[in-house]
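1. below are the sequence and a predicted model for it; my questions follow.
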Amino acid sequence: MQKRTSQAIATITCCAALTAGTASAAHAATPQAPPASSPRAATATPAALPSGTATATSFWDGVTASGKPMRYQTIASPYWPLGTTVKITYGDKTAVGVVEDFGPAEWAVAQHDIPAIVDLSEEMMAGLTGVRSNSVHVRFQVLSWGTGRVFRSAGTGYDLAMGRG
C-alpha cells in the first residue's frame, strides 16, 4: 500500500511539473523510490549518521530541486533526502549546509579518486577554499536526515554517502 501511495504521489508530482512546462522541474519531481533501508526509514541515533571523506565539487543553479533559490547553505547530493543537514569540513574551516538539490551527476561522481557525493554552492566552496569553482576532498558529517525526496538509492558513491564506504 505504501509503495502504491509513493508511486501515485511521484506520478502526480511529475504530471504537475510537466503541466508547468519545465523539464528541470519534471526531472526533479521523478525521484526513485527510496529503499526500505533508506535514511528516512531508519531510526538512527546521531552516532549512526554517516560521515567520512568525499570529494566535493561546486555548482550554482538558479532553480533547485527543492524549489528554493540557491544560497550559501545550498548543497546537493543524489543520495541524501532533500532537507538533510550536513557539516562540511575543509582543512580548519567548517560550514553547515542543507540538501536542496540533486547532484552531482553519476558520471561526475565516478570521475574522482574519492567519489564526489556532494556539490557545494559556489559561495560555500569559496568560503571554505577561497575559490568558487573547485573540486576538493572534504570531511562530511550528516547531522540530521531530511524528509524530502531522494534522487538515487544506488550507484557509485552510495555506500560512501551512507557511511559504509
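-> Done, it's in.
2. only C-alpha atoms for contact and neighbour calcs from this point on.
-> Will do.
3. flag every buried residue along stretch 51-58.
-> Ser51, Thr53, Ala54, Thr55, Ala56, Thr57, Ser58 (16 or more other Cα atoms under 10 Å).
4. mind checking which of those residues are in helices?
-> Applying DSSP state H to the buried residues of stretch 51-58, no entry is found in helices.
5. how far away is Tyr158 from Pro50?
-> Tyr158 sits 11 Å away from Pro50, taking Cα to Cα, to the nearest Å as the criterion.
6. I'd like the buried residues of stretch 51-58 as JSON lines, with distance to Gly127 appended.
-> Listed next are these as JSON lines, based on distance: Cα to Cα, whole Å:
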{"residue": "Ser51", "distance to Gly127": "21"}
{"residue": "Thr53", "distance to Gly127": "19"}
{"residue": "Ala54", "distance to Gly127": "18"}
{"residue": "Thr55", "distance to Gly127": "16"}
{"residue": "Ala56", "distance to Gly127": "13"}
{"residue": "Thr57", "distance to Gly127": "13"}
{"residue": "Ser58", "distance to Gly127": "12"}
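7. from those, which two are the most distant?
-> Using Cα to Cα, the two most remote members of those are Ser51 and Ser58, lying 19.3 Å apart.
8. and the strand or helix carrying Ala16, how far out from the chain's middle?
-> In the assignment (DSSP states H and E), Ala16 maps to helix 2-20. Put simply, helix 2-20 sits 20 Å off its chain's centre (Cα atoms, centre = their mean, to the nearest Å).
9. which is the next helix or strand following it?
-> Following helix 2-20 toward the C-terminus (DSSP H and E): helix 23-28.
10. could you measure Ala95 against Ala108, distance?
-> According to Cα to Cα, Ala95 stands 23 Å off from Ala108.
11. sorry, that was for Ala23
-> From Ala23 to Ala108 the distance is 21 Å (Cα to Cα).
12. before we go on, here's another structure to hold up against the first:
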Amino acid sequence: MRFSTTLRNRLIAATLLGASVLTSAGVVSALPAAADTGTGSTAPAKSETVLLKGSTKASYFWDDSSGRAGDTGLPASGKPMQKGMIASPSWPLFTEGYVIYKGKKAKFFVGDRGPGVPSSSGVMIDLDAKTFADLTGGTFNSGTLGVDGNGGLGHIKVDYVITKWGDGVGKKNYPVAFSSGAWKVKDSNPATPPKAVLADAARP
C-alpha cells in the first residue's frame, strides 16, 4: 500500500521531532560518530603516537644462523628471525614503528643490528625478507633466503614512523651508520616528537 504524500511528510516530521526530543533530553544517538576523510570514506578518525618520522633506503635480510646469504648468526635481540623484525644500525633494540612503501604499510620492531657497510651509504633499515617480498610484490625463497619475482629489487626507499623507543642502548633519533658506534651508547636525549598526526591512510 502506498502512503499519500501528505501522510508520508507527516510521518517524516514526526520522526524528526521525536529525534529532537530525545537529543534534548540527553539521550545519546546510537549512530556512530564519523569523520569525512576527504576521500569519500566516513571511517572514524584515529590519532597515533609519532616519535620520529623520516625516509631512507631499505634492504632486506633473513638471519636464521644457517650461514646462507651472508647470514651472521641469530639476531642480536635473542628473538628468533621472524616477519616484522628489522635490523637497525643505531636505533635501540625493541624500538617499534612501521614503514610505508607505495601505499603499503608494514609494522616492525628492531630485533637485530645492521645494515653494516651499506648504512654508510644511506641504507638505514634492513627489513625482514618476507616483509620486503610483500611490499615489493615478490615471494620469499626459503631455499636462498632471498626475494624472487619483484624485478630484482634489492633496495627500496621507504617512509618510516617510530611509535615506541626501545629501553636499551642506541640512538633515539634519525638513524646513523653502524660504524658510528651509536648502537652501543645509551641515549638519554631522544628526538623531540613531531606534533600528533592523524593515522596514515595506508593500512597494514
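-> Yep, it's here. If you're wondering where the values come from, they're calculated on a predicted model, not measured in any experiment.
13. got a TM-score for the pair?
-> The TM-score (TM-score structural alignment, normalised by the length of the first structure) is 0.59; 111 aligned residues with a Cα RMSD of 2.8 Å.
14. ranges for the strands of the second structure?
-> In the second structure, the strands defined using DSSP state E lie at 47-48, 52-61, 85-88, 96-101, 104-113, 123-128, 139-141, 146-148, 156-164, 197-198.
15. Val138 of the first structure maps to what in the second structure?
-> Using TM-score structural alignment, the equivalent of Val138 of the first structure in the second structure is Val158.
16. count the neighbours of the closest residue to Trp165 of the second structure other than its chain neighbours for me.
-> Computed as Cα to Cα, 6 or more residues apart in numbering, the closest residue to Trp165 of the second structure that is not its neighbour in sequence is Thr95, at 4.4 Å. Per other Cα atoms under 10 Å, the neighbour tally for Thr95 of the second structure reads 21.
17. list the residues that contact Thr95 of the second structure.
-> Phe109, Val110, Ile162, Thr163, Lys164, Trp165, Gly166, Asp167 (Cα atoms under 8 Å, 6 or more residues apart in numbering).
18. translate it into the numbering of the first structure.
-> Aligned partner of Thr95 of the second structure by TM-score structural alignment: Thr84.
19. and the helices in the second structure?
-> Using DSSP H, helices in the second structure cover 5-24, 129-136.
20. what residues does the spatially most central residue of the first structure make contact with?
-> Taking Cα atoms, centre = their mean as the criterion, Ser77 is the residue nearest the geometric centre of the first structure, at 1.9 Å. Ser77 of the first structure is in contact with Val99, Asp101, Phe102, Gly103, Pro104, Ile117, Val118, Asp119, counting by Cα under 8 Å, 6+ apart.
21. go again using 10 Å as the cut-off
-> By Cα atoms under 10 Å, 6 or more residues apart in numbering, the contact set of Ser77 of the first structure is 56, 84, 98-105, 109, 116-120, 150-152, 161.
22. cool, Thr57 of the first structure as well?
-> Thr57 of the first structure neighbours (Cα under 10 Å, 6+ apart): 75-76, 103-104, 108-109, 112, 116-122, 125, 132-138.
23. which of those count as buried?
-> 75-76, 103-104, 109, 112, 116-122, 125, 132-133, 135, 137-138.
24. that older thread, which helices and strands sit right next to the helix holding Ala16 of the first structure?
-> The helices and strands touching helix 2-20 of the first structure, judged by 3 or more Cα pairs under 10 Å, 6 or more residues apart in numbering; DSSP states H and E, are helix 23-28.
25. tell me the residue in the first structure aligned with Phe132 of the second structure.
-> That one, Phe132 of the second structure, aligns with Met125 by TM-score structural alignment.
26. you'd agree that match is up against Thr55?
-> No: assessed by Cα atoms under 10 Å, Met125 of the first structure is found out of contact with Thr55, at 11.9 Å.
27. shared neighbours of the two, which are they?
-> Common neighbours of Met125 of the first structure and Thr55 (Cα under 10 Å, 6+ apart) are Asp119, Ser135, Val136.
28. would JSON lines of those with distance to Gln2 of the first structure be doable?
-> Below are those laid out as JSON lines (distance: Cα to Cα, whole Å):
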{"residue": "Asp119", "distance to Gln2 of the first structure": "31"}
{"residue": "Ser135", "distance to Gln2 of the first structure": "39"}
{"residue": "Val136", "distance to Gln2 of the first structure": "40"}
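29. how close does His155 of the second structure get to Met81 of the second structure?
-> Taking Cα to Cα, one finds His155 of the second structure at 20 Å from Met81 of the second structure.
30. the first structure: which residue goes with Pro75 of the second structure?
-> Checking TM-score structural alignment: Pro75 of the second structure goes with Thr64.
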